[in-house]
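Visitor: All I have is the shape, not the residue letters:
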């Protein structure tokens, strides 16, 4: 079966499927935040002044933040200007990438699943991460 373009529903489904995940609502707009052990690994961001449409100057209403393991991982995802993944000055030094929900279709479900699983692994306790990897034969 071929890989299909990712959707926002896939983000929710993949994040929820990880073990020990809690979904909380953001304090301002009720935006979904996925956490493991009280640590966020994927969240839907409220519109902020650091992520603007270059043509209209409007704040992007659909930014999703996904944690990454390292600065190298972040760079690998954001250095291609055609990539749907990006970062802003606000996230300099933060181990995460941003992607607009409206551009998720440029990413396959397989890649999105790997990104979210890696995000979970980067935030889960060592014990939980090792247990999950062992269950998967990794």
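Guide: Ah, there it is. Remember, it's a predicted structure, so these values are computed and weren't measured experimentally.

Visitor: CA atoms for contacts and neighbours, from now on please.
Guide: Will do.

Visitor: Would you map the strands across the chain?
Guide: With DSSP state E applied, the chain shows strands at 21-25, 32-36, 39-44, 63-67, 85-86, 96-100, listed in chain order.

Visitor: outside of the first one, which residues touch it?
Guide: The reference is to strand 21-25. The contact list for strand 21-25 (Cα atoms under 8 Å, 6 or more residues apart in numbering) reads 15, 16, 31, 32, 33, 34, 35, 36, 37, 38.

Visitor: second one coming, line it up with the first:
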């Protein structure tokens, strides 16, 4: 289900909880080349700090900012989406959904063999 979060930002939600959010330009994420605020950042929930750390430390385009310290999420610029394989993106979105879905719904999803 899609909707809005953080005011009016487009997002994907499960039972009212956002798991993917299109982030507004903020002062903690400036483009190194232009100095302008990044206007194409997407936030993906992660199930835990370990997953967040693994994505950020990978060779991929995932990153974070100090604003997200202590928050289980990674960031991705839309312009870098091509650097992520379809399988990796599917895994990150599925993990994000599972991280925010009610436990019973997540268990049903996994039991159906739809996850992982």
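Guide: Perfect, thanks for sending it. Note that the coordinates shown come from a computational prediction; the quantities given were computed from them, not determined experimentally.

Visitor: circling back to that earlier point, buried members of the contacts of strand 21-25 of structure 1 into ChimeraX, please.
Guide: To isolate the buried subset of the contacts of strand 21-25 of structure 1 in ChimeraX, counting by 16 or more other Cα atoms under 10 Å, use the following:
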select :15,32,33,34,35,36
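
Visitor: before we move on, back to that, next, format the strands of structure 1 as JSON lines and append distance to residue 113 of structure 1.
Guide: Listed next are those as JSON lines, based on distance: least, Cα to Cα, whole Å:
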{"stretch": "strand 21-25", "distance to residue 113 of structure 1": "15"}
{"stretch": "strand 32-36", "distance to residue 113 of structure 1": "14"}
{"stretch": "strand 39-44", "distance to residue 113 of structure 1": "12"}
{"stretch": "strand 63-67", "distance to residue 113 of structure 1": "11"}
{"stretch": "strand 85-86", "distance to residue 113 of structure 1": "15"}
{"stretch": "strand 96-100", "distance to residue 113 of structure 1": "14"}
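
Visitor: Now do the residue nearest the centre of structure 1 against residue 77 of structure 1, distance only.
Guide: The residue lying closest to the centre of structure 1 (Cα atoms, centre = their mean) is residue 66, at 2.1 Å. Going from residue 66 of structure 1 to residue 77 of structure 1 by Cα to Cα, to the nearest Å gives 11 Å.

Visitor: Which residues does stretch 110-127 of structure 1 contact?
Guide: With Cα under 8 Å, 6+ apart as the contact definition, stretch 110-127 of structure 1 has outside contacts at 3, 6, 11, 14-15, 18, 36-37, 39-42, 66-69, 129.

Visitor: so that stretch matches what in structure 2?
Guide: Structural correspondence for stretch 110-127 of structure 1: residues 87-104 of structure 2, per TM-score structural alignment.

Visitor: ditto for stretch 42-52 of structure 1
Guide: The alignment of stretch 42-52 of structure 1 onto structure 2 (TM-score structural alignment) spans residues 20-30.
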